[in-house]
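Enquirer: Build the 3D model from these lines:
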Amino acid sequence: MDKFFSETELSQLKNYRFTLEKVHGESDLSITLNELLQKDQLRTFISRASEHIGSPNVKVTASMFIKRYAFLSAIYLYAMTAFNKRFHIQLEHMHLQTDEQDPLWLPTFYFSKWRISEPTGDRDQWRYEAIADFFSNIVTPIVESVKTESKQSKLVLWENIAIYIFWLYESVLAEHEDEEVCGRAVEDLQFIAQLAPGSLFGHYHENPIKRHFHDKRYIPELGEEVRVRTTCCFFYALTGTPDRCRICPQTCNRPKNALKNGGNS
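Expert: Coordinates of the predicted model:
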């Protein structure tokens, strides 16, 4: 039996760059996701993206792209946890759409074909299969393709995805008005970030999210506890953006007097 999203649910998903509208007259930075698995197409895409965001090299562009691709995880996981509904999607039916007038390059995701399902019995098994399908078939192939083309560290790319997953569960779903959703959020994050075996993410021996799910610590300059990144995402290297991310290890681990003097290296 086919399941559907309600209008309210679709409205919520749009907060995470999900769209029901296919853009016509597309940008050169709009692409069907399975094309990113083809070396020539990916190389052209990264070159165009570099020019669009003012990136100095392919490694920086790769990192910035995966930070944007990470919002696909927010769409999928929000639906799974908040609505108890699982997207069934394939890369060839998924489109990244770019607004050429957007200088920040915040693309949306359009699915030309998809269906959803709900747990009918053991939710843990349903979640296991949902996580395995999404990461093994949707996330990891793109990460591996981008890593191979750019030579960017896999640690950087996976942490770019991990921080959005942590944000979704700890800052968004943890404050959901429905207590049942809050409870699922705690359980689902624990599974994704700590309990899921590496095999659910593809041909990995270790869970690539787990190593980034370390304790938060208090940063006086921020006035709060944060989970400091273990890698730098290279955001500072973009043209016109000298500042580092607030959770960058090169900022948070810097001596206090350096921070007071501007914080730039």
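Enquirer: Going by C-alpha atoms from here, please, whenever you check contacts or count neighbours.
Expert: Fine.
Enquirer: ranges for the strands of the stretch 151-265 of the chain?
Expert: 217-219, 224-226 (DSSP state E, counting those that start in this stretch).
Enquirer: how about these in a markdown table, adding mean neighbour count and distance to W167?
Expert: Formatted as a markdown table, the strands of the stretch 151-265 of the chain follow (neighbours: other CA atoms under 10 Å; distance: least, CA to CA, whole Å):
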| stretch | mean neighbour count | distance to W167 |
| --- | --- | --- |
| strand 217-219 | 13 | 16 |
| strand 224-226 | 12 | 11 |
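Enquirer: So for E187, which of the ones you listed sits nearest?
Expert: E187 lies closest to strand 224-226 among the strands of the stretch 151-265 of the chain, at 20.7 Å (CA to CA).
Enquirer: this one next, for a side-by-side:
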Amino acid sequence: MFLTDKELQTLAGYRLTTEVNSLSRSALSLLDNETLFQYLSSLKQNTRSANMMVAASLFSKRYSFLAVIGLASMSLYRKSLNLSTDNVYLVEHTRDNMWIPSFQLKQMKGKVLHDEERKHMLTALFREHMTPMWQQLHATTNLRLYTLWENVAVYIFWLYDDLLQQPFPDEIKDRLRDDFSFILSDDQAECFGKYSKNPLARYYTEKKLVPQYDQYVRVRKTCCLSYLSDDKGRQCITCPITCTRKDES
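Expert: The predicted structure follows:
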């Protein structure tokens, strides 16, 4: 197998699974407008989302873990997984009555990645997969692309923040820092599609103290709308609505 048991175990923490589920659905099928509309309609009902935009945002937040899986594999193991839309399956799971899907790869194959090949890996992950999915979500529900890109950005920031706090050797930490800078660089804007600037970079801001939570957080620029569903039912601690309201009071 391309990944070792230990690597699989680590990536399982980011929702990669080898389990087969009868409710699994290919990523490629969700790029069809009618299929995606029906899927989001069902998700809207099951999560009691206020409208289709809320369901789309919730979907995109969960779907963003595909990027987390791919980038963790790249930065930790220098392995590039096959994350093409015809190889990725969304596996339905619930945890504590929350919709928490996992991802299964039809073929657990990939390649050992060299530093100079990172651009190709980002292109395959974003321009050829995440960007078309975001564009389809936008076309189907009119949810803003700004919100969709921030939804995936916050999980990428979380991934590297978390990894850099782990007791890895300096060599790996240097690689993590370099990869993170590489991902956010405007030089890689074309890896995300027809962008002149990196669509993730604008969301990487300094953390600020939010008094009501007594925490330093990176306040979002857009609202993810999760509070308008039963999935969360409250605003996030990084919510721009809550944080701005308290700052102005």
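Enquirer: coming back round to it: now for the strands of the stretch 151-265 of structure 1, which one comes closest to Y169 of structure 1?
Expert: strand 224-226 (14.3 Å).
Enquirer: So which residue is dead centre in structure 2?
Expert: S64 (1.8 Å; CA atoms, centre = their mean).
Enquirer: counterpart of E150 of structure 2 in structure 1?
Expert: E150 of structure 2 maps onto E159 of structure 1 when the alignment is built from TM-score structural alignment.
Enquirer: Let me see the contact set for its match.
Expert: Contacts for E159 of structure 1 (CA atoms under 8 Å, 6 or more residues apart in numbering) come out as 209, 212, 229-231.
Enquirer: what do you get if the cut-off is 7 Å, keeping everything else the same?
Expert: For E159 of structure 1, the contact set (CA atoms under 7 Å, 6 or more residues apart in numbering) comprises H212.
Enquirer: about what we covered before: dump the strands of the stretch 151-265 of structure 1 to a markdown table, plus distance to D243 of structure 1.
Expert: Output for these, formatted as a markdown table (distance: least, CA to CA, whole Å):
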| stretch | distance to D243 of structure 1 |
| --- | --- |
| strand 217-219 | 17 |
| strand 224-226 | 18 |
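Enquirer: Nearest to I66 of structure 1 among these would be which one?
Expert: Using CA to CA, those put strand 224-226 closest to I66 of structure 1, at 21.6 Å.
Enquirer: counting contacts, what elements does that closest one pack onto?
Expert: Packing partners of strand 224-226 of structure 1 (3 or more CA pairs under 7 Å, 6 or more residues apart in numbering; DSSP states H and E): strand 217-219.
Enquirer: Residues contacting the strand it packs on, please?
Expert: Where contact means CA under 7 Å, 6+ apart, the residues beyond strand 217-219 of structure 1 that reach it are 224-227, 252.
Enquirer: what's the mean deviation for it versus structure 2?
Expert: Aligned to structure 2 and superposed, strand 217-219 of structure 1 gives a mean residue distance of 2.0 Å (mean CA distance after the TM-score superposition for structure 1).
Enquirer: which residue numbers in structure 2 go with that strand?
Expert: Aligned using TM-score structural alignment, strand 217-219 of structure 1 spans residues 208-210 in structure 2.
Enquirer: F5 of structure 1 -> structure 2?
Expert: Under the alignment defined by TM-score structural alignment, F5 of structure 1 corresponds to L3 in structure 2.
Enquirer: those helices in structure 2, which residues are they?
Expert: Shown for structure 2, the helices assigned by DSSP state H span residues 5-12, 33-47, 52-63, 65-77, 118-122, 131-141, 145-163, 170-184, 240-248.
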